[in-house]
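Trainee: prediction below, plus the sequence it came from.
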Amino acid sequence: MTESAKPLAGVKVVEFGTLIAGPFCSRILAEFGAEVIKIEAPGEGDPLRKWRKLYPTGDGETSLWWFVQARNKQSVTLNLKHPEGIAIARKLVAEADIVVENFRPGVMEKLGLGWDPLSAINPGLVMVRLSGFGQTGPMASQPGFGAIGESMGGLRYVTGFPDRPPVKTGISIGDSIAALWGALGALMALRHREVHGGKGQVVDVALYEAVFAMMESLVPEFDVFGFIRERTGNVMPGITPSNTHTTRDGKHLIIGANGDAIFRRLMLAIGRVDLADDPQLGSNAGRDARAAEIYGVIDAWVGANDAETVLRIAAEAQVPSSPIYSVADMFRDPQFLARQMLEVAQLPDGKDFRIPGVIPKLSLTPGETRWLGPALGEHTETVLDRLGYSPDEIVRLRGDGAI
C-alpha cells in the first residue's frame, strides 16, 4: 500500500508531549499514515526513552517501550526556552493539522504556544490537550498522572477484593484511555473542519474524565438508588456467572456463561441437567440471586479437571472461556499469530524482536509500522531544511542551543 493510500495520509501532526498519554495519542495517528513530528528537548528527549527495560544502542541504552511508543514518528529537537526554538515550533504548527500536547495547563501559554496564538497563525488547527484535570475548573493547574485519573475517575475504587485496599491494573490504563479519547476527538474535529468551513478547535481531554467515561452504570445507579459499586474481586454482581476458576493442575481460567442460552449449555456440558432445566436460572436475575450456589458448582467442576479438559469442554459447548495469559502465552497462541499481533521488527543492531501489532484492522487501509522510535533529533536537520533553513543556519542554531 502506498503512503498516499493510508487513511490519514496528508495529515500533519506536531507532538509536544512526553511519556504516555500525548505520545500514545499521536502514535495512533502515525500508525495510520499521519506525519507526526515529535518535539523533544535537546540532549534529554522524552523520559520514556529511559523507562523500564533498556537495550544497548549507539548512544547508550534505549527503552524497548520507546521503540513502539514512538514508531512512525520523526524526532526533532527544539529548545522551547530559546526564542528561535519557539520560532521554529510556530513554523511547524503553521503547516500542521493537529497539535498534541500533554503539559500541565498554562505551560503552553507561557511558551507562547497556547491556543489563541496558534489558532491565529493557523485557523484550521486542531489542538488536542491532554492533562490530569482538563483546561478549566479549580484543579486545572494541578499535576495529575494516570494513577490520579484512575483514582478520581472511579476505576481504582472498584478494582480489587472487598477485604483489601484498592489495587491498580498492571499498566498505565488511565493514560492510554485518555490517549484514545484524544485521537478520537482529533478525528471528529478534523471531520467538523472538513464539513463546516475549515475552522479548527480544541480537544480538551482530562485523564480523570477519560476514565470516568468508562465507568458503566456507576452514576445512574447512585443517583437513583444511592447504590455505590464496591470491589467484588473477580465477580461482578448482577452479571452471573462470570468468574475466575482454578483447575486441578493449578491453572487460572475465566468462564463467562452469563447469557441465558450459554448458561444452559454449560450446565448440560458438565452434567447438571437439573440446573440447566431450573426455570429460575433461565434469567440473569434468577442466577444472580443464587450466585454462590452456581459458583460453587462451577468451582467444583473446574477443580476436578485439568485446564485442557475444561477449555475443550467449554469450547465444544460454545461457552466463552480462556486461560489468563501471560505475555509468554501470547507468543505461543495461534490467534495472536494469525492476526499478526506480534510483528517482527529489528533493533538498531539488526537483532529481530517482537512488537505489538497495529489495531484496529482496517480491511482496505490497515495501519503499519514503517519505522521504530527514532534516535533523539534524528530528523531535525531534514525538517529544518524543509522549512527553508540553510545548512549554515542549522549549524548556528545548534551552536546557539536552539535545537
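Mentor: That came through fine.

Trainee: please count neighbours and contacts with C-alpha atoms only from this point.
Mentor: Fine.

Trainee: dump the residue contacts of R191.
Mentor: Shown in contact with R191 (Cα atoms under 8 Å, 6 or more residues apart in numbering): no residues.

Trainee: so how many other residues sit close to G388?
Mentor: 9 (other Cα atoms under 10 Å).

Trainee: how far away is it from E381?
Mentor: 11 Å (Cα to Cα, to the nearest Å).

Trainee: cool, and P165?
Mentor: 51 Å.

Trainee: look at those two and report which has more neighbours.
Mentor: E381 (18 against 11).

Trainee: wait, doesn't that one sit right on I394?
Mentor: Yes - contact status for E381 versus I394: in contact at 7.1 Å, counting by Cα atoms under 8 Å.

Trainee: break down the stretch 151-300 of the chain into its strands, ranges please.
Mentor: In order along the chain, the stretch 151-300 of the chain carries the following strands (DSSP state E, counting those that start in this stretch): 202-206, 242-246, 252-256.

Trainee: adding another structure so you can compare the two:
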Amino acid sequence: MEDGIFKGLKVLDCASFIAAPAAATVLSDFGADVIKIEPPGAGDPYRNLPNLPGYPRSEHNYAWMMESRNKKSLALDLAKPEGQAVLYRLVTESDVFITNFPPPVRARLKMAYNDLAPLNDRLIYACFTGYGDRGAEADKPGFDSTAWWARSGMMDLVRADDDTTPARSVAGMGDHPCAMALYGAIVTALYKRERTGKGSQVKSNLMANGVWASSVLAQAKLVGATFEKRRPRERALNALANHYRCRDGRWIMLSLLAEDRQWPILARCIGREELADDARFAAKAGRHARSLELIAILDDAFAQRDLAEWRTLLDGKGLVFGFVGILDDIPNDRQMIDNDVLVPFEDSDIMTINSPIWIDGTRKKKPRLPPGIGQHSDEILRDAGFDDEAIAALRAAGAVA
C-alpha cells in the first residue's frame, strides 16, 4: 500500500502537549489526512516549548517538528460561534476527532463527545486526560512529569536508594508511550466501526499509562508482596544484572539472567577466566551471596577499557548487555538508521524519529516538515465547502486566521 493503510482517513487534531497530538502523528505516518486545529495568533502553545528555560536552543522548532509532521494547520478560534460552526462542518466529514482539552474546556467550547457525536455517527472521538474522566481529580490538569512519572511510583522506584533525591523525567518521556496507547484505542475503535458501522468514544490517560508502565512492581504491591530494601548499585544483590563504568566514563549494563551459561563467557571476555572456577563465584548461590565482592572485581575490570572496546569484545558472545546511551550517540546510530528508527524529512537532510511500529506490505509516508500557523486554512475550508465569500467573512469575524 504505497499511500498508507489510512489513506482517505480524515483526522481532526484538536489537542496540545503531547500524547494526544502524537497519536495523530502516528496516524499520519500511515497515510491519514490530519488537520491540526490551533488558535489564531500564537497558535498551539506547544510551538513555544523550545523557548522555555532549560531547553536546547536551535534555529529549528524541534518539538513542533516531531509532533506535527505531515499535518495541515487550520487556525480556528473555537471560542467564537463562527469557529464552532466550522468545526461542526469538519466533524460531519471526519473519521477521528482527537482532543486532550480538560472536560470543562470541552464543555465550554461545545466540543464534548455529546456535542459532536450526533453530527456523525461514524466518528471516533478520542479523548486523553491526566487522571481519567471520573472522580475528584477528573478536571485536574496534568503533564507526564506529574501524572505519569510521579503519580505512578516510577519517579520513586528509579532512585538508587531511599536517601537519593527522586529523578526528574525528561520532556515527552511518558507522553510518547501514552500516544501509542491512544493510537491503539483509535485503531481498535476503527476496527469496531468496520464490524458495526458505528463510531464510539475512546479514552486514555497519563495516570493509567504510568501505572501500566510500573507494571511488575505495582502488581507486586497489589498482591501484598514483601519488598527488599532498595540498595545502591555498589551493593546490588546480583552483580551480573548491574551497570559498570568504563575507562572513558561511559556505562555498560549487564543483564545475564542465564547465569550458569553466561558467567564463564563473561569471565573470559574480561580476561579473568580463573573467576569461572573460583569457588566463591562458580555457582549462582555463591555469586549472589558474594555480590559485593564480585561487583568490586567487575568495577575494576570494566574500568580498564573504553566502552567501544567492550562492545567489540562482548558482541556476538551470547551475552545480554547494553550501554547507557547519550544523546550524542543518536544521530550516528547505525542500527537506528538501518531500521528506520531515524528517517529524513521529505526534501530535507534533517532527520526525525519514526513512530515505533511497522506493518509488512504497507509503506509509511515520508515525513513532511510541520506547518506554519494557519498555513492550510483556506485549503481546508474550501475542501469543506466554504466559498471565498464565506472564508472572507470568517476572517473578518476573527474566527479563522
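Mentor: Arrived safely, thanks for sending. Everything numeric in this text was worked out from a predicted model, so none of it was measured.

Trainee: which residues touch A63 of the second structure?
Mentor: Per Cα under 8 Å, 6+ apart, neighbours of A63 of the second structure: Y46, R47, L49, P50.

Trainee: now list the buried members of those.
Mentor: Those of the contacts of A63 of the second structure that meet the buried threshold are R47, P50, by 16 or more other Cα atoms under 10 Å.

Trainee: the contacts of A63 of the second structure into JSON lines, with extra columns for secondary structure and distance to F321 of the second structure?
Mentor: Formatted as JSON lines, the contacts of A63 of the second structure follow (DSSP: H, G, I helix; E, B strand; the rest coil; distance: Cα to Cα, whole Å):
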{"residue": "Y46", "secondary structure": "helix", "distance to F321 of the second structure": "37"}
{"residue": "R47", "secondary structure": "helix", "distance to F321 of the second structure": "38"}
{"residue": "L49", "secondary structure": "helix", "distance to F321 of the second structure": "35"}
{"residue": "P50", "secondary structure": "helix", "distance to F321 of the second structure": "34"}
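
Trainee: for the contacts of A63 of the second structure, give me TSV that also has distance to D77 of the second structure.
Mentor: Listed next are the contacts of A63 of the second structure as TSV, based on distance: Cα to Cα, whole Å:
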residue	distance to D77 of the second structure
Y46	17
R47	17
L49	21
P50	24
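
Trainee: wait, which of the contacts of A63 of the second structure is closest to K140 of the second structure?
Mentor: K140 of the second structure has its nearest neighbour among the contacts of A63 of the second structure in Y46, at 19.0 Å by Cα to Cα.

Trainee: residue in the first structure paired with the closest one?
Mentor: Following TM-score structural alignment, the counterpart assigned to Y46 of the second structure within the first structure is L48.

Trainee: the stretch 1-150 of the second structure: strands as residue ranges?
Mentor: 10-14, 33-38, 72-75, 96-99, 124-129.

Trainee: out of these, nearest to I265 of the second structure?
Mentor: Across the strands of the stretch 1-150 of the second structure, closest to I265 of the second structure is strand 124-129 (Cα to Cα), at 48.2 Å.

Trainee: average distance between the closest one and the first structure?
Mentor: Here strand 124-129 of the second structure, set against the first structure after superposition, deviates by a mean of 1.2 Å using mean Cα distance after the TM-score superposition for the first structure.

Trainee: where in the first structure does that strand fall?
Mentor: The aligned range for strand 124-129 of the second structure is 126-131, by TM-score structural alignment.

Trainee: which ones are touching the residue nearest to the match of Y46 of the second structure when sequence neighbours are not counted?
Mentor: Spatial nearest neighbour of L48 of the first structure, excluding adjacent residues (Cα to Cα, 6 or more residues apart in numbering): L19 at 5.1 Å. Each residue near L19 of the first structure by Cα under 8 Å, 6+ apart is listed here: D46, P47, L48.

Trainee: wait, isn't the last one in contact with S63?
Mentor: Yes - with contacts counted by Cα under 8 Å, L48 of the first structure reaches S63, the gap being 7.0 Å.

Trainee: before we move on, the earlier item: and the contacts of the match of strand 124-129 of the second structure?
Mentor: 21-22, 97-105, 115, 135, 144, 178-179, 182, 185-186, 189-190, 200-207.

Trainee: counterpart of Q74 of the first structure over in the second structure?
Mentor: By TM-score structural alignment, Q74 of the first structure lines up with K72.

Trainee: what is the neighbour count of its match?
Mentor: 23.

Trainee: try P104 of the second structure
Mentor: 12.

Trainee: go on, A269 of the first structure?
Mentor: Neighbour number of A269 of the first structure under other Cα under 10 Å is 17.

Trainee: show residues contacting stretch 345-364 of the first structure.
Mentor: Contacts for stretch 345-364 of the first structure (Cα under 8 Å, 6+ apart): 31, 57-58, 68, 340-344, 366-369.

Trainee: same thing but at 10 Å, please
Mentor: 1, 5-7, 28, 31-32, 55-58, 64-65, 67-68, 331, 336-337, 339-344, 366-372, 374-375 (Cα atoms under 10 Å, 6 or more residues apart in numbering).
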